[in-house]
Every structure is written in C-alpha cells, then in structure tokens.
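Novice: Below are the sequence and a predicted model; questions follow.
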Amino acid sequence: MIMPRGASQLLLPANPLFIAFSLVIGLLIDMVPVGRQPWMPDVLALVLVFWNVHQPRRVGVGWAFVFGLMIDVHHGALLGQHALAYSLLAFGAVALHRRLLWFTLGAQALHVLPLFVAAQAIAVVVRLMVGGMWPGWSLVLAPLLQAALWPIAAALLLAPQRRAPDPDAHRPL
C-alpha cells in the first residue's frame, strides 16, 4: 500500500544501544561543569521523556529513578530529589505515550510542558522542604526551554530510525 504524502513515515525499530547512548549523552550534558543555573534546561529529563513516550517498554520509571540518583550524587543534592522528579516525569510520559504520538511536534511540546513544569516544581519543593534556598524566578524558563527543545530532540533521536523515502534494490524497505 502506498502511503499518502501527509502520512507519518514508518520507522525502523529503535536500537537499544542508541537508546542507551542517547541517555548517557544526556547525562553527560547535564554533568558539564558550566555552573548549574536555574534557567538551564535539563537535557537528561528531555531525553528520558522522549524515550518514555517512544519506547515505554525499554525505558521506564526504573531507569528514570537510577538516572535521577546519578544526578543527585553529581549535583550534591538531597539524595532522591531528582530521582523522585524523574520517576514522576517518566510515569507521566508513559501515561501519555499512546495519545501523544498522534499530535504534531509542536502540539507534543505543549503536551509535555506540564510534565516538565511538574518535575521542576517537585524538585524545588523537595529542596525547600529540607531548608534549601529559593533558586529564583528564572527557574520558570527551564521547563519552557525543555518544551521548546522537544522538536529538535525528536528530529535527532528519531533520525536513525527513519526509513529510506524511495526503496530500490539496495534499500528494499
């Protein structure tokens, strides 16, 4: 059957090594020692949500918790602060994954924005409950930047799965 021009493209299966590689790259980007500013987007959270939406059976809440613990240890934060935020973020992404894929990338970004806001709010509330300092109002920009990066992340992370647009003898699918 020939697909119409406006239809979404068929994707190859996701390579588990590529998923792991992208998660490690997201972790390393968050660990770059440029000084953590409240407005900086959390790249690891963005990659986790992306893979929770596109591959919920391979990347789930457990992996989000483990990566959250790694970020807690690296940032010297309260142990479990980011783990809790990432776990709830992953749960929300898995809950939305069937519905979210029907929308365009811009609409998807608007749908994941409340997830990013909730994760940021949870991390800040936990920090404030144990006597931490208020990071300032610039932290409101982080979820907005993460949602703005959603289409770019989708283009980069789905690129290895794209099929050839016109099959020939060397590309049968």
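Specialist: Perfect, I can see it now.
Novice: use CA for all of it now, contacts and neighbours both
Specialist: Noted.
Novice: helices or strands up against the longest helix anywhere in the chain?
Specialist: Using DSSP state H to define each element, the chain has its longest helix at helix 105-129. For helix 105-129, the packing partners by 3 or more Cα pairs under 8 Å, 6 or more residues apart in numbering; DSSP states H and E come out as helix 81-100, helix 141-148, helix 150-158.
Novice: alright, now check it against this:
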Amino acid sequence: MDTPNLLGRKPSRNLIYTSLAFAMFFNFIPFGQAIPIPDMVAVVLVFWNAFLPTKVGLMVAWILGIIMDVHSGSLLGQHALAYSVLSYGAISLHRRLLWYSTFSQTIQIVPLFAISMIIIAFIRFISDGGVAPWWYFFRPIFDGFAWIIVSWI
C-alpha cells in the first residue's frame, strides 16, 4: 500500500535517493565521540521502508551499510547487517505504522533502532573487543527524536 503525500502524488525515486544521499552526507560529518548524534541513514531508511517498501528495500539498505562501513573503517558488513535487519523490521511494520500518530510510530520504531545498535555493538565487541561508551545505549532514543523530525518534514 503506497501512501500518497499531501498533494496526492507518490514521491519520486529522485526524492527518495536524494534524501538518502543527504542522510549519508550528514553521517559523514565528523562530530566526534563527544556528543551522541542520531544515525540519519538508519532513520531515513526506516522512513522510506515503512512508507514505501516497494521503492526502497533490503538491497539499498545493504549497499548503504557497506558504504558506511568503508567510511567509518569498521568491519565490512557491520552496518550492512544492521541496516538490513532494520529495514526488514520497518517493512514488516509498514502496514501497522500507517494507522498511528507520529508519537505512537516512534514508540514502535525505537526498538528497531535498539536492535540495530545492539547488532553493531555486538559485532564491534566480537571483532576487536571494543566496548561502546555509556551514551551509545541512549542512541535509539535520539534516533526516535530524529524519526519525529523526519516524519514531520
């Protein structure tokens, strides 16, 4: 079920891929480890997979994950696995999310972000023994706030 926007038209592929590109560029900004920032690629992937699952799917999530792995210098496939699981969850929830308000959607989406974060932290721990900082576990909440902003835009 493709949902039209306010003007009654479906978003074009150019809009979808442009928003994903802007999310990638946002993630490429070197904020450092001092402040927790949301993973905008994950948020935008969940948004498009939840509302237009036929246009953005698991392959796009996997490719964006590989690009994020190469950029961050992490284990190849780490973000790809997390984004693929995240997209699968969003596609599974897409019919349910259409019926709820943005706040209720956020409550249902935050556990998906938590699963994605746990996958990345677990792979990082297994590969090099690195433990995530304490604020890293609050990241799904920041992703939920970003979900509200992305849904509003």
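Specialist: Received, thanks. In this text the structure is predicted, and so the values were computed from the model without any measurement.
Novice: Dump the helices and strands packed on helix 105-129 of structure 1 to CSV, plus distance to L46 of structure 1.
Specialist: Listed next are those as CSV, based on distance: least, Cα to Cα, whole Å:
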stretch, distance to L46 of structure 1
helix 81-100, 10
helix 141-148, 6
helix 150-158, 7
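Novice: most packed of those?
Specialist: By mean neighbour count, with neighbours taken as mean count of other Cα atoms under 10 Å, helix 81-100 ranks first of those at a mean of 22.
Novice: what does it correspond to over in structure 2?
Specialist: On the basis of TM-score structural alignment, helix 81-100 of structure 1 is assigned to residues 78-97 in structure 2.
Novice: That stretch: average distance to aligned residues in structure 1?
Specialist: Stretch 78-97 of structure 2, aligned to structure 1 and superposed, deviates on average by 0.3 Å (mean Cα distance after the TM-score superposition for structure 1).
Novice: got a list of contacts for that stretch?
Specialist: 1, 42, 45-47, 49-51, 53, 57-59, 61-66, 68-69, 105, 109, 112-113, 115-117, 119-120, 123 (Cα atoms under 8 Å, 6 or more residues apart in numbering).
Novice: From the residues you listed, list just the buried residues.
Specialist: Neighbour counting with 16 or more other Cα atoms under 10 Å marks 42, 45-47, 49-51, 53, 57-58, 61-66, 68-69, 105, 109, 112-113, 115-117, 119-120, 123 as buried within the contacts of stretch 78-97 of structure 2.
Novice: which residues touch the residue nearest to the spatial centre of structure 2?
Specialist: The centroid of structure 2 falls nearest to A42 when counting by Cα atoms, centre = their mean (1.2 Å). By Cα under 8 Å, 6+ apart, A42 of structure 2 lies in contact with Y83, L86, F113.
Novice: how much space is there between the first one and A34 of structure 2?
Specialist: Translated: Y83 of structure 2. Distance, Y83 of structure 2 to A34 of structure 2, by Cα to Cα, to the nearest Å: 24 Å.
Novice: now the counterpart of S138 of structure 1 in structure 2, nearest residue through space, not along the chain?
Specialist: Using TM-score structural alignment as the criterion, S138 of structure 1 maps onto W135 of structure 2. The shortest distance from W135 of structure 2 to any non-neighbouring residue, by Cα to Cα, 6 or more residues apart in numbering, is to P36 (6.8 Å).
Novice: Please name the residues that touch the alignment partner in structure 1 of that neighbour.
Specialist: Under the alignment (TM-score structural alignment), P36 of structure 2 pairs with W39 in structure 1. With contact set as Cα under 8 Å, 6+ apart, W39 of structure 1 has these partners: S138, L139, V140, L141, A142.
Novice: so can I have TSV of the contacts of A42 of structure 2 showing distance to L93 of structure 2?
Specialist: Below are those laid out as TSV (distance: Cα to Cα, whole Å):
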residue	distance to L93 of structure 2
Y83	15
L86	11
F113	13
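Novice: pretty sure F26 of structure 2 contacts M40?
Specialist: Yes: the pair F26 of structure 2 / M40 is scored as a contact, 6.9 Å apart, by Cα atoms under 8 Å.
Novice: the more surrounded of the two?
Specialist: M40 (21 against 15; other Cα atoms under 10 Å).
Novice: Might you report the residue contacts of the more buried one?
Specialist: A23, M24, F26, N27, D143, A146.
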